[in-house]
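In: what follows is a protein structure lacking sequence information:
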């Protein structure tokens, strides 16, 4: 049964987001929507939900269709409400009185601990808040569930939990989700929509397989375009030769033939379409400087401790060499970020070196965390750059434009930028720092897939070393060449992240 029918849908909001999009969504649909940041994913979801009118085209919904939209953030007036009551608010008044047991069932399905249910939303982690919003939406049993970046703020265990929960939804429930998490899309979707300003592409495949098909189609389009343009050029050369001969001989037939060749060339050029070039919200390019030190960081039986000196785990003897891309694995709350902080503090001189933790003096640190704390929300992007780097106003504006920020954005306070724009600004700051050692804590948060791939490529092509934490399985698999795992009270080196991923999935199950 068809739940939703989009016919020749177009949306223009200062720029063309998409045109002539046609899509049918049926019962049980599992559709992933993929596009660069700022290219219309959230706007398409708003059109589907009825919150936004399209510029052109038609949206036809099944009679009585109930659509559930999971908000990205907790509304301010919900922050002091308990998790349980926020979910209960997803039911109508009569159901709240007589069917409150449904709240316990859905919270059990999402493995929400009993003590967590009575906590106010403001006292929950971002991950638990996201699951609470999801539960509130789903408890109303919508026919169509709309999810916008559902894995943001979730750790690996909660992502695995969400995957299992989505796959266990009633078969009739349709789900449309926008996400930059490639492994998540592969696990929960069956169709993929690549949203484009022109000629959006839909494949009846999960993301990775659909991406291969899309790349092949784009490559074929590029070859055809080159072939058509080459043919048109040859026709114009032939027309020029015939024209000269016709003028010299006075032949009307050759003049007519010349015009025919020119007309064919023009038609071919008009019909030829260049292959799609994804223009994301800006180019991410890191620029490192080399270090000739043999060991950049030496960790010798370090006690990783909380700020109040409680020991979390011991490291044993470890070292980081040029070119190492070390991924730190461990459950939430085990102290991954604490080790990053301790290494960072020694490199920057906030803490003195000790026998247990030493860093070579030649290190230039590039740092980014999931809260993007290196950015000051009160500064504009332009101020962020010119206050830190002596490059001049004009150069700063040019670099910001290359990072996807137009003149208007450059003058807005960082607090008013989207998550994706902030992430790209943070990447630009990293680039201008010219580091040879990166500490990255959830660097792909808010980055679109193209941005993630660009960051991966830069890390792979750089001699700089990297110590990172990430819940993005694709990013970890593509970038890491060494893996340190927190096992009970010890930090040990492991060959692969896959056993850790499998345990996280089993724990969620």
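Out: Happy to help now that I have it. What you see is a predicted model; the values in this text were computed from it and never measured.

In: make it CA atoms for all contacts and neighbour counts henceforth
Out: Noted.

In: which is the next helix or strand following the longest helix belonging to the chain?
Out: Ordering each helix of the chain by length in residues (DSSP state H) puts helix 207-249 first. Counting by DSSP states H and E, the element after helix 207-249 in chain order, helix or strand, is helix 252-271.

In: tell me which other helices or strands whatever helix or strand residue 421 lives in touches.
Out: Assigned by DSSP H and E, residue 421 falls within helix 419-433. Judged by 3 or more Cα pairs under 8 Å, 6 or more residues apart in numbering; DSSP states H and E, helix 419-433 is in contact with strand 365-368, helix 393-402.

In: what is the orientation angle of the last one with helix 419-433?
Out: I take that to be helix 393-402. Here helix 393-402 points in a direction 130 degrees away from that of helix 419-433 (axes from the mean of the first three to the mean of the last three Cα atoms, to 10 degrees).

In: so what touches the following helix or strand past helix 393-402?
Out: Where DSSP H and E defines the elements, the next helix or strand beyond helix 393-402 is helix 407-410. For helix 407-410, contacts defined as Cα atoms under 8 Å, 6 or more residues apart in numbering pick out 380-382, 397, 400-401, 417.

In: second structure follows, compare the two:
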């Protein structure tokens, strides 16, 4: 069992949690939730022994094996399959001992080691790893590819698979769905529900938490608060607690006012002085109750569109792609006011390409894209944050869009997105990714779009902000097209699904559960095809070489962009590590060094924000690279 007693942890002078108690029982699956920056990742570092508590203690059983996802993946020549099998350290240890025993000709030890390997199921380890990689989206042919041949996003999937292969007593997963599409998320849910050890995961995916978790630990107001049940059950329990807290506060305030009224009336009257003094003491003894705290100061809505032409846009036998590469063919869509469409499809099938075609960022390679007069598109792209002027403030962004609006009206609008007071006039550059995402949404909403195109809009948003976005989208009166791996967002905001697969865009007759079944059928069909191909041994080398040459030529600029971001991230992480070492110097916290400490903390905050933005840019570049790579591979295999 994991226990925390009187636990306090500070980072850079900020208290993350203090005087907290916690118990996590073996084989429970715990969701760790809370606002960004509340200390979730730091709690993981405590459990791994990478941080020390400031007061109190956190105890993890000493014999427990802990596994978590590596953040870096070296460019190895080792195959993807072997890299993942490395996660099973007991197997690798026995394998090394067996190799040594065979060299020494120690027959007795060889027999003993074979027995031990059999006892841990070592002889089915390759099928187990292969099945795991297939669930995470890898094809059978990719398993023999070297690790260095994969892009960063796919390497993160390899790291996740390696962590899942570990025979862990405690598995720590920090946002494991960030690099996954919906089909891989479905697989991971099923896997984690069968995981025999203790699981603690950080996630902003409500459906994922609901499916996997048996308990929730919520970090709020510098406390660790435990709840039994999944995320939806946690919300219900917490809402009841908040209601009780508010009721107690109101009762205490009423009693306080009643007693104070008596004191104010009679405190200077001699015959009532003792009673007044008695009531003053009663007021002092009343328990201090906190009023209900608002969950968030962010509450926005979409404006009613100024026009709703019908239809808004139509595609007629349109083709979409890049250069000579056709990704989508014969697209037929008719978007009218009230359209609320979610796009489904495997990673790289062309969902983002379709969104770009609808937005006008891509011109049809053939066919027609017809738009109505009065069409106004609001497009939230995966790279949307890069379009912001880092030197400008939120207020200046809006003033550039509407020079006739009063400053107060613009400030009132920005206040709904959390940009109030001086925050509205600060530069965008030091803002976090979540703050930039809110600003990008604000700029889109202000334009009163009648067609809203959203491509992964929740990547930077925590759970409370996702809920705010869902509420706003439910009231939106224009047409809506959404690409998202957030199933709660899809379930609650769209009325119909379209499937993007095999270069086609077709209505999908079903819901997300039906899509899950479709994915399973596709995976089974793919496995059957790959096995058949493996048995026949037929392979068109000329075609393969052509595809590889085309891949290298087309992907070089995208790979260079990904590499640039990775190098920048590495440099920032090194600088942050140096700052953390500086902050361990106790003399920094003495009064005479306050100025130096403030400078270091400010630099740490600035670098952390820069790192978060770079990581998002890296993720977006990775997505574009993967989509382009899979599109070319599909074309080559057609």
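Out: Arrived safely. Only a predicted model underlies this, so the values are computations on that prediction, with no experimental measurement involved.

In: ok so, going back, between the longest helix of the first structure and helix 252-271, how big is the angle?
Out: 160 degrees.

In: excluding covalently adjacent residues, which one is nearest to the aligned residue in the second structure for residue 363 of the first structure?
Out: When the second structure is aligned by TM-score structural alignment, residue 363 of the first structure is paired with residue 375. Closest residue in space to residue 375 of the second structure, ignoring its immediate chain neighbours: residue 312 at 6.1 Å, by Cα to Cα, 6 or more residues apart in numbering.

In: please say which position in the first structure the one you found maps to.
Out: Using TM-score structural alignment, residue 312 of the second structure sits opposite residue 297 in the first structure.

In: that match and residue 320 touch, don't they?
Out: Yes: in this structure, residue 297 of the first structure is within contact of residue 320 by Cα atoms under 8 Å, at 5.1 Å.

In: who wins on neighbours among the contacts of helix 407-410 of the first structure?
Out: residue 381 (26 neighbours; other Cα atoms under 10 Å).

In: quick one: residues contacting that one.
Out: So residue 381 of the first structure contacts 400, 409-414, 425 (Cα under 8 Å, 6+ apart).

In: give me that answer again for 6 Å
Out: residue 410 (Cα atoms under 6 Å, 6 or more residues apart in numbering).

In: ok, back up a step: more neighbours: which of residue 297 and residue 320 of the first structure?
Out: residue 297 (23 against 20).

In: need the contact list for the more buried one.
Out: 319-320, 358-359.

In: could you find the closest non-adjacent residue to residue 125 of the second structure?
Out: Residue 125 of the second structure's closest residue in space is residue 85 (Cα to Cα, 6+ apart), at 7.5 Å.

In: just residue 59 of the first structure next, same as before
Out: Spatial nearest neighbour of residue 59 of the first structure, excluding adjacent residues (Cα to Cα, 6+ apart): residue 6 at 4.8 Å.

In: the one you found matches what in the second structure?
Out: Match for residue 6 of the first structure (TM-score structural alignment): residue 4.

In: how near is that match to residue 325 of the second structure?
Out: 56 Å (Cα to Cα, to the nearest Å).

In: which one of the two is surrounded by more residues?
Out: residue 4 (18 against 15).

In: roughly how far does the more buried one sit from residue 200 of the second structure?
Out: For residue 4 of the second structure, the distance to residue 200 of the second structure equals 15 Å [Cα to Cα].

In: now do residue 329 of the second structure
Out: For residue 329 of the second structure relative to residue 200 of the second structure (Cα to Cα), the value is 44 Å.

In: compare these two (neighbour count), which wins?
Out: residue 200 (22 against 19).
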